[in-house]
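Colleague: Sequence and predicted model, in that order:
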Amino acid sequence: MIQFETSADSAFSPITEREILSSDQINSVLSQLTSTIELSTLGSLYFTQLAAFLPVESLDLSEFGDAMRFGLRPRENLETISLPVSTIKFGESKSTAYIRYQFSEMIAPAQRRILANLHHIFIRPLGHALEFRRLKLMATKDPLTNLGNRNGFNEAAQRLINRHIRTNQIFGLLVVDLDNFKQVNDCYGHQQGDRVLQETAHNLIDSIRGHEEAFRFGGDEFCCLLDVSCSQELNTVAQRIQRAMHSHPLLTSHGVTSSIGGSLFKAGDSLEMLFERADRALYEAKDGGKDTYQAA
């Protein structure tokens, strides 16, 4: 489990909360901060609690994750206070991260003590949220390729379906199966087979845009969820993947290529319907001689 300690200079060392905050105030803060274990939601709640006591303009938790900035964009010439958080991970050595607070005006000594106390209160729920994120990542990541696994695919696909419901925005699915992969394991062993899977994962990531996602669905089968709006765009990505595999020295040395099936999400679809169409197109590609792409 991730543990946290605070360390700060004497001006910010935590004091007894009762010296500054009432019991009701402390309980209210704790109630809010323990109501969620999602990191981004926790950051937003903490910013709201800070604003109830202090003239805070922005809260920067970016050392704990992307897009973890709350409030207004940081400005020059405003008071900025950085308070440290010492992290201890699984018995390893400590490392120090910082939470940065920016205020619309200079804050008085009593307000600085309030900040110290709120910062100290925040540490434990922050640790729980980071641990939850780590465990969730383990549950949705394939450890060999570092792509999302089947659980990660299901979550990402559902997000896109929800987006379609809200905005009617289309997306696409490619199902990628490696040709001749079994012979790599049979002839060269599983270590070489693992290298083939890892290099395939790299090719997939390099072939899609940064906000799109690739997954190892299982064995030598991969999936890509793509922000496309027509069959031609889906076809373009499939061809890009196949060109990358044709030019990769390790894959070509083993004769490993890819058969790909694709489908666009349609109004009224479920995830199962979308996947079934793409999977059926994949088997048509296999039956058509491998190393081809078919769209459903």
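Modeller: Looks like it came in fine.

Colleague: Could you use CA atoms for every contact and neighbour count after this?
Modeller: OK.

Colleague: Just the helices from this protein, written as ranges.
Modeller: Listed in chain order, the helices of the chain (DSSP state H) span 23-33, 39-53, 109-140, 150-167, 181-188, 190-207, 231-246, 249-253, 271-287.

Colleague: Let me know the angle separating the longest one from helix 23-33.
Modeller: Direction vectors for helix 109-140 and helix 23-33, defined by axes from the mean of the first three to the mean of the last three Cα atoms, to 10 degrees, enclose an angle of 30 degrees.

Colleague: Ok, the fifth one next?
Modeller: What separates the directions of helix 181-188 and helix 23-33 is an angle of 90 degrees, with the same axes, to 10 degrees.

Colleague: roughly how far apart are the residue nearest the centre of the chain and L130?
Modeller: Residue closest to the average C-alpha location in the chain (Cα atoms, centre = their mean): L137, at 7.6 Å. Distance of L137 to L130, given as Cα to Cα, to the nearest Å: 10 Å.

Colleague: so which of the helices of the chain comes closest to Q294?
Modeller: Evaluated over the helices of the chain, closeness to Q294 peaks at helix 271-287, with 5.3 Å, by Cα to Cα.

Colleague: got another, please set it beside the one above:
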Amino acid sequence: MKATTHTTLVGHPTDNKVFNLVSSGLTLSNESKVTCLELLQESLDLKDLLTNFASIVARIIRPFNVRFQSANGLFSLNNHEKYHFSNTYNLPLSSKCPRIGSITYQSNQPLSMAESKQLIELHELLVPNLRHALKFAELNALVFKDHLTNVGNRAYYDESLQRAIEQSSRGHQSLSLMVFDINDFKPINDQFGHLKGDKVLQQFAAILTKIIRSSDMAFRLGGDEFVLILQPGDQHSVNKISERLLVEIQHTPFLTELNFSASMGYAHWQMGEDAKVLFENADKKLYIEKANK
């Protein structure tokens, strides 16, 4: 299951414990490394770890837009600046160790040799903690995965939507929710059996996963009900998903043979709305569409 996290880094408050991390030379002192490790070991949560790391980098070197990409998904942290220079590092740097991801720094000026050296030193501190955090994320993914369709389950949906609303509220980012219900799913089960019904669910989930962006998330709430969280999301995003969905269904012979179709409802989050209201608004549109079919 892929997850995407966008976090906003707002300022870097003065903190002597952090500002004293840089030694007088080009390398970090042992004391500075210990302080860094203490901050990096505060949490096993991937988002918290990378947020702490980005904060350390900002205070030791300078602020960057930071992007970490791995098999677990994408973490993106920005400070509202538009930067023109980009440097990407594979983690870990050693060819003897398997690659666990890549980290990219965007800034308004190129990295100096001294800054690059400091980043590499910080990566050496980050990687062991990053391995633990990624493993923890994998275990969490197993808990939050719908094992039939391989998308997020109801528990993961509840957590992800709440987090998405909090992020949108803080960063004034658009957010849309799309709800899907397979039409006449019970007759498919009754006529062709549950194994074929399961394959319908798997095919539909695979299509939803295929047509969304890396920043979006797909879930199965139960039965034949699915949900997409689009972040950022607006009417244009919803329209594009709808168009892609129709095309993919038409190009999936297994589904077309069954005259497969699905109803859809959607809602755009408004400031102050909670997860329940957002879902209810999308669900109302879903049932209006089903009633008109």
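Modeller: Looks like it came in fine. These numbers come from a predicted model, not from an experiment.

Colleague: returning to that earlier point: I'd like the distance between the aligned partner of the residue nearest to the centre of the first structure in the second structure and F226 of the second structure.
Modeller: Using TM-score structural alignment, the equivalent of L137 of the first structure in the second structure is A141. Distance from A141 of the second structure to F226 of the second structure, counting by Cα to Cα: 18 Å.

Colleague: ok, now W269 of the second structure?
Modeller: Distance, W269 of the second structure to F226 of the second structure, using Cα to Cα: 18 Å.

Colleague: and if you look at K210 of the second structure?
Modeller: According to Cα to Cα, K210 of the second structure and F226 of the second structure sit 14 Å apart.

Colleague: again, but for T4 of the second structure
Modeller: In terms of Cα to Cα, T4 of the second structure sits 19 Å off from F226 of the second structure.

Colleague: what's the answer for I188 of the second structure, then?
Modeller: For I188 of the second structure, the distance to F226 of the second structure - Cα to Cα - is 17 Å.

Colleague: So if I had to pick from the two, which one is more boxed in?
Modeller: F226 (24 against 17; other Cα atoms under 10 Å).

Colleague: Which position in the first structure pairs with the more buried one?
Modeller: In the first structure, F226 of the second structure lands on F222 (TM-score structural alignment).

Colleague: Nearest residue to its match in space, please, no chain neighbours.
Modeller: R216 (4.4 Å; Cα to Cα, 6 or more residues apart in numbering).

Colleague: burial count for that neighbour?
Modeller: 28.

Colleague: Am I right that it is in contact with C223?
Modeller: Yes: contact criterion Cα atoms under 8 Å: R216 of the first structure and C223 qualify, at 6.4 Å.

Colleague: distance of L30 of the first structure from K182 of the first structure?
Modeller: Where K182 of the first structure is concerned, L30 of the first structure sits at a distance of 55 Å (Cα to Cα).

Colleague: next one: S253 of the first structure
Modeller: For S253 of the first structure, the distance to K182 of the first structure - Cα to Cα - is 14 Å.

Colleague: And these two? Which one has more around it.
Modeller: Using other Cα under 10 Å, the more surrounded residue of S253 of the first structure and K182 is K182, with 15 against 9.

Colleague: The more buried one maps to what in the second structure?
Modeller: Checking with TM-score structural alignment, K182 of the first structure has K186 as its match.

Colleague: how close does that match get to D198 of the second structure?
Modeller: Counting by Cα to Cα, the gap from K186 of the second structure to D198 of the second structure is 11 Å.

Colleague: if I pick G152 of the second structure, what's in contact with it?
Modeller: By Cα atoms under 8 Å, 6 or more residues apart in numbering, the residues touching G152 of the second structure are M1, F144, K145, D146, M217, A218, F219, R220.
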